[in-house]
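Enquirer: I'd like to go over a predicted model; first the sequence, then the structure.
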Amino acid sequence: MTTRESMQYDVVIVGAGPAGLSAAIRLKQLAAESGRDVSVCVLEKGSEVGAHILSGAVVDPRGLDELIPDWKARGAPLTTPVTENHHWVLTGRRRFRIPEFLLPPLMHNRGNYTLSLGNLCRWLAAQAEELGVEIFPGFAAAEILFHDDGSVKGVATGDLGIARDGSHRSDYHPGMELHARYTFFAEGARGHLTKRLTEIFGLRDESGPQVFGLGIKELWDVPAERHKPGRVIHTQGWPLDEAWGGGFLYHQDNGQVALGFVVALDYKNPHLSPFEEMQRWKTHPAVRAEIEGGRRVSYGARAINEGGYQAIPKLAFPGGALIGCSAGFVNVPRIKGTHTAMKSGMLAAEAAFAAIGNDRSGDLLTDYETSVRSSWIAKELKLVRNAQPAVAHFGGLLGSLYAGIDMWLGTLGLKLPWTLKHKADHAQISRKEHARPISYPKPDNVLTFDRLSSVFISNTNHEEDQPVHLTLKDADIPTAINLPVFDGPEQRYCPAGVYEYVEGDAGEPRLQINAQNCVHCKTCDIKDPTQNINWVVPEGGGGPNYPNM
């Protein structure tokens, strides 16, 4: 058995997103204020900080204001304030604008900024390193380590140089163990270690299931005459008629427009393709007008937590805590989660720092749980708790009306006495004979594109000779159940062309997994109707390399 080296820290953080970096910075700030030292390490599976970060993004700076009040003087990349805020309802050929005064105040974007969240994380990482945080990009946390009493001891990074057949290549190097008094998991939506922790510690025993949307994003360089820095547009309606979701167009700096489309993963029709719906959405005259004459320069996709307050699990367990999107603090109607993720990381840091200082290392961080539930995170999410499930229960039109009335009542200090529940996304899909086939138009390679050319500009790469990180619990289920019963939905819900059914040697169908294409969106792990696909981490540094997403 290979012996792994180990390193000891006070706090190890898995994931260099907004939550993980905010936790690291806050720990070091507290250490400096108190004159006590605290050692902090951040692991990031991407090749660099920001490589796997994908978001719209319009950011509420509230969390940043609390963490680094002088962020403007320090050169934070929030340089494009929102100047226009539009909400459109689309039909096949027309758009109808909802006047802003009809929208609940929380839907307004005054004081917010549109930017690349990846670039914000790169800036946060620089602030953290100045304070003494050790950040290790390209090192993926592959395994949770436990003490004899069952509490979390830390994590181990994945071995490097493992061939596809499991043998050791000439460049083999064992992973490293990182031990900590506390380990924070900030993996983002549907983290593979978070999923395991949820099972071990029963973190969802008292909450409903988490539900998700799939966000697909493109970045376009547009002609100067079409670019309006700070212009923010959200759409709902067409082309979706059998699912819920909507689009966004954010005019950011450098002559670029970030546009994307989100499809809630509770859709029923197995023939639906979120990627194709996004491409079709761009052909609407109102959407086309924002980017026509431009050039697509980047592409990516990521699952988004949509469960809201009632889907937040237990946040603390012996030896660690969930922060950011590992727990799920996205405000769905606002389409924002960066500020809440940052605040959760700060609150976890404060609880862990106090515990370490009082020699309570490894104790359950009940103070973190309590502080989140009493913070402005909870207040904000409680206000919108019924929005997403209302749409899921009553459909787009009635659900939106219900959600709007509910949010207006909350704004006025009134509160409906009930909370709607969620159903797991994978359980919502219908048998193929009960669903309408969907015919999507072919791409024109000017405005609309195919998946493989899209993956190419995401700069996705994995070492080919390594174990496939998209694992099947039972290799027979795809052809025994998924294909005959659901028409193989994995070949459509994946936005990267990872899954395809091909003809085997004897003429029978078989599922081919093109793991090289995977953009780490986690949709397969979420939507697979038989829950047979288990996403595990590939070698560190693999996956997309988003430059400005």
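Expert: That came through, no problem. Residues are numbered from 1 along each chain as shown.
Enquirer: C-alpha from now on. contacts and neighbour counts both.
Expert: Fine.
Enquirer: which stretches of the stretch 401-549 of the chain form strands?
Expert: Using DSSP state E, counting those that start in this stretch, the strands of the stretch 401-549 of the chain run over 470-472, 499-503, 509-513, 533-535.
Enquirer: those strands: which one's closest to K421?
Expert: K421 sits nearest to strand 533-535 of all the strands of the stretch 401-549 of the chain, at 25.3 Å, using Cα to Cα.
Enquirer: contacts for that closest one?
Expert: With contact meaning Cα atoms under 8 Å, 6 or more residues apart in numbering, strand 533-535 is reached by H192, H469, L470, T471, L472, K473, K522, C524, D525.
Enquirer: which two of the residues you listed have the greatest separation?
Expert: With Cα to Cα as the measure, no two of the contacts of strand 533-535 lie farther apart than K473 and K522, at 16.0 Å.
Enquirer: please compare the first structure with the one that follows:
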Amino acid sequence: MQRESMEFDVVIVGAGPAGLSCAIRLAQQAQEQQQECTICVVEKGSEVGAHILSGAVFEPRALNELIPDWQERGAPLTTPVVKDDIMLFRNANDASRLPGFMVPKTFHNQGNYITSMGNLCRWLAEQAEQLGVEIFPGFPAADIIIEDEQVKGIITGDMGLDRHGEPKPSFEPGMELRATYTVFAEGCRGHLGKRLQQHFNLSADKSPQHYAIGFKEIWDIPAEQHQPGLVVHTTGWPLDGDGTGGGYLYHAEDGQVYVGLIVDLNYRNPYLNPFGEFQKFKTHPEIAKVLTNGKRVTYGARAITKGGFYSLPKMTFPGGVLVGCNAGTLNFAKIKGNHTAMKSGMLAAESIFSALQQETAPASLDDFAQRFEQSWLYDELYRSRNFGPAIHKFGTMLGGAYNTLDQNWFGGKLPFTIKDETPDYQMLRKASECQPIEYPKPDNKLTFDRLSSVFLSNTNHEEEQPCHLKLTDAAIPLTVNLPQYAEPAQRYCPAGVYEIVEENGESVFKVNAQNCIHCKTCDIKDPSQNITWVTPEGTGGPNYPNM
């Protein structure tokens, strides 16, 4: 197929905090050195921020380095954290606040801000464009250009194919965006990053990556229930048996709160429904008293990369680098990945710009590893290296006690190595060994169903296009996953994409790709590893206004 081609010094895949920070730092260096550096950022969302979903309590450390005068420039960080509460939910009705000495100091948020990362990314994009960076929203990176075992850029997705992959009258082939260096900042479980790790064997001798699914809703609440700057984190109920994770409630600006639940994807019971657990969470009196008489504004969900230090792949390969959550730089001990993603992008920019100065470019990016190991990012991830594995190995209470001791008394330097070597998808038990879980019907006041929730995410896909949720073997859902695991895709998907229906007296595994909110949970948790998420046609997916 004949494709148009464009040449750049650097192509960056993904306009999230890592990709935009990389672009800004590259452009800053080019400006400082008075050298030309052509930089292109492609983003699969309809606009920058459309696919960004994060809690978020934001630590400004990396932003202070990248744009020291961010306050004067109007960055949307206006709600500083004024109070932290850590609560143990003992059951559906009882809760207690944990005293400070029982809380890992990584959970303290003095100096941080409650913010919308979608809006912060929109602001970062403005800063990048002022420096001459070209940003192309609505252009998903669908394929990688690899020639002579070196990455030479990406190919954007074809537009105007029907569901059988045949061109429609509106067909437009994707473009080749060629680059000396390509940065992959796709976020958690990026489909190109996944392929690069396999192709270049980047995860050899590393622990498997681990994940969670994070839910978030934004609510408008009555003024008397609103406490701007209050951050509440919870542990325990409803995840006190079949799964681990925790909840959050952040009092943001303009009378809004962000409420959510993080469910680790190493859960064992195939009947567990993460969306259902989130709905239950909101009925706890400590949460319900804040949300009652409020109005739900929007909903979303996204997988979270949480394997930490021991799961980090080799980030560089010939012609490029993985950054941010695509590599797994989130610090789960802080429940934060935005500042670490930004720093990884900045380090990549410095390594790339140095390489571009070499007469023999494209030079190796091997110095990235040294830059990384000498940075505060490496130190932060190293000090938190045992946090996730300890929770997985010992459970929430004992793992939490270990982490409090390690972080508060030893600064993350206890001389122990705790690793989790079992991939999340292998953790499911057979359905015959587990107890089914019944979830209450939604009351449409605090709790809701999945389809009405997806509606609030503004999700849309062109219906007449190839399905972007690829089944390696179309028979496996009914012949393997259903008899062995009660086909958990019906429950782990937060958007109701997968269902088993009766057609002409036979069971059929139906994929409602139109509903997909791009969380990637199916790609991660399917016990047969039979589902592969790839990019749909440009602009498809959620359109989050301020998540």
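Expert: Noted; the coordinates are in hand. Computed from a predicted model, the values in this text were never measured in an experiment.
Enquirer: can you select the buried ones from the contacts of strand 533-535 of the first structure in PyMOL?
Expert: Buried subset of the contacts of strand 533-535 of the first structure, written as a PyMOL selection, criterion 16 or more other Cα atoms under 10 Å:
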select buried, resi 192+469+470+471+522+524+525
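Enquirer: how near is A31 of the first structure to A349 of the first structure?
Expert: Look at A31 of the first structure and A349 of the first structure: by Cα to Cα, to the nearest Å, they are 11 Å apart.
Enquirer: compare these two (neighbour count), which wins?
Expert: Using other Cα atoms under 10 Å as the criterion, A31 of the first structure and A349 rank with A349 on top: 28 against 17.
Enquirer: mind listing what's buried along whichever strand or helix holds H87 of the first structure?
Expert: Assigning secondary structure by DSSP states H and E places H87 of the first structure in strand 84-90. Neighbour counts over strand 84-90 of the first structure (16+ other Cα under 10 Å) mark E84, N85, H86, H87, W88, L90 as buried.
Enquirer: and stretch 486-506 of the first structure, by the same measure?
Expert: Buried residues in stretch 486-506 of the first structure, counted by 16+ other Cα under 10 Å: 486-501.
Enquirer: compared with the first structure, how much does the longest helix that the second structure contains deviate?
Expert: Using DSSP state H, we find that the single longest helix of the second structure is helix 387-410. By mean Cα distance after the TM-score superposition for the first structure, the fitted helix 387-410 of the second structure averages 1.5 Å away from its aligned residues in the first structure.
Enquirer: contacting residues around that helix?
Expert: Applying Cα under 8 Å, 6+ apart, the contact partners of helix 387-410 of the second structure are 101-106, 235-236, 244-245, 306-308, 332-333, 383-384, 386, 412-414, 418-420.
Enquirer: just the residues you listed: which are in helices?
Expert: Per DSSP H, the contacts of helix 387-410 of the second structure map to helices at R383.
Enquirer: host element of I144 of the first structure?
Expert: Assigned by DSSP H and E, I144 of the first structure falls in strand 141-146.
Enquirer: tell me the buried residues in that strand?
Expert: By neighbour count on 16+ other Cα under 10 Å, the buried set for strand 141-146 of the first structure is A141, A142, E143, I144, L145.
Enquirer: quick one: average offset of that strand versus the second structure, please.
Expert: By mean Cα distance after the TM-score superposition for the first structure, the fitted strand 141-146 of the first structure averages 0.4 Å away from its aligned residues in the second structure.
Enquirer: could you point out which element follows that strand?
Expert: Next in sequence after strand 141-146 of the first structure, counting helices and strands by DSSP H and E, comes strand 152-157.
Enquirer: helices and strands around that following strand, which ones?
Expert: If you count contacts as 3 or more Cα pairs under 8 Å, 6 or more residues apart in numbering; DSSP states H and E, strand 152-157 of the first structure packs onto strand 141-146, strand 177-185.
Enquirer: redo the ones you listed as CSV? Include distance to A427 of the first structure.
Expert: Shown next, in CSV, are these (distance: least, Cα to Cα, whole Å):
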stretch, distance to A427 of the first structure
strand 141-146, 28
strand 177-185, 27
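Enquirer: wait, which of those strands is closest to C41 of the first structure?
Expert: C41 of the first structure lies closest to strand 177-185 among those, at 8.7 Å (Cα to Cα).
Enquirer: helices or strands next to that closest one in the packing?
Expert: Counting contacts by 3+ Cα pairs under 8 Å, 6+ apart, strand 177-185 of the first structure is packed against strand 6-14, strand 152-157, strand 320-322.
Enquirer: from these, which stretch is densest packed?
Expert: Neighbour counts (mean count of other Cα atoms under 10 Å) averaged over each of those peak at strand 320-322, with a mean of 30.
Enquirer: what residues does that one touch?
Expert: Outside of strand 320-322 of the first structure, the residues within contact range by Cα under 8 Å, 6+ apart are 152, 182-186, 194, 315-316, 348, 362, 364-365.
Enquirer: can you rerun that using 6 Å?
Expert: For strand 320-322 of the first structure, the external contacting residues (Cα atoms under 6 Å, 6 or more residues apart in numbering) are Y182, T183, F184, F185, L315.
Enquirer: then stretch 8-20 of the second structure?
Expert: Contacts for stretch 8-20 of the second structure (Cα under 6 Å, 6+ apart): 38-43, 179-186, 324, 341-342, 345.
Enquirer: switch the cut-off to 7 Å
Expert: By Cα atoms under 7 Å, 6 or more residues apart in numbering, the list of residues contacting stretch 8-20 of the second structure from outside reads 37-43, 48, 52, 121, 124-125, 128, 141, 153, 178-186, 323-324, 338, 341-342, 344-345.
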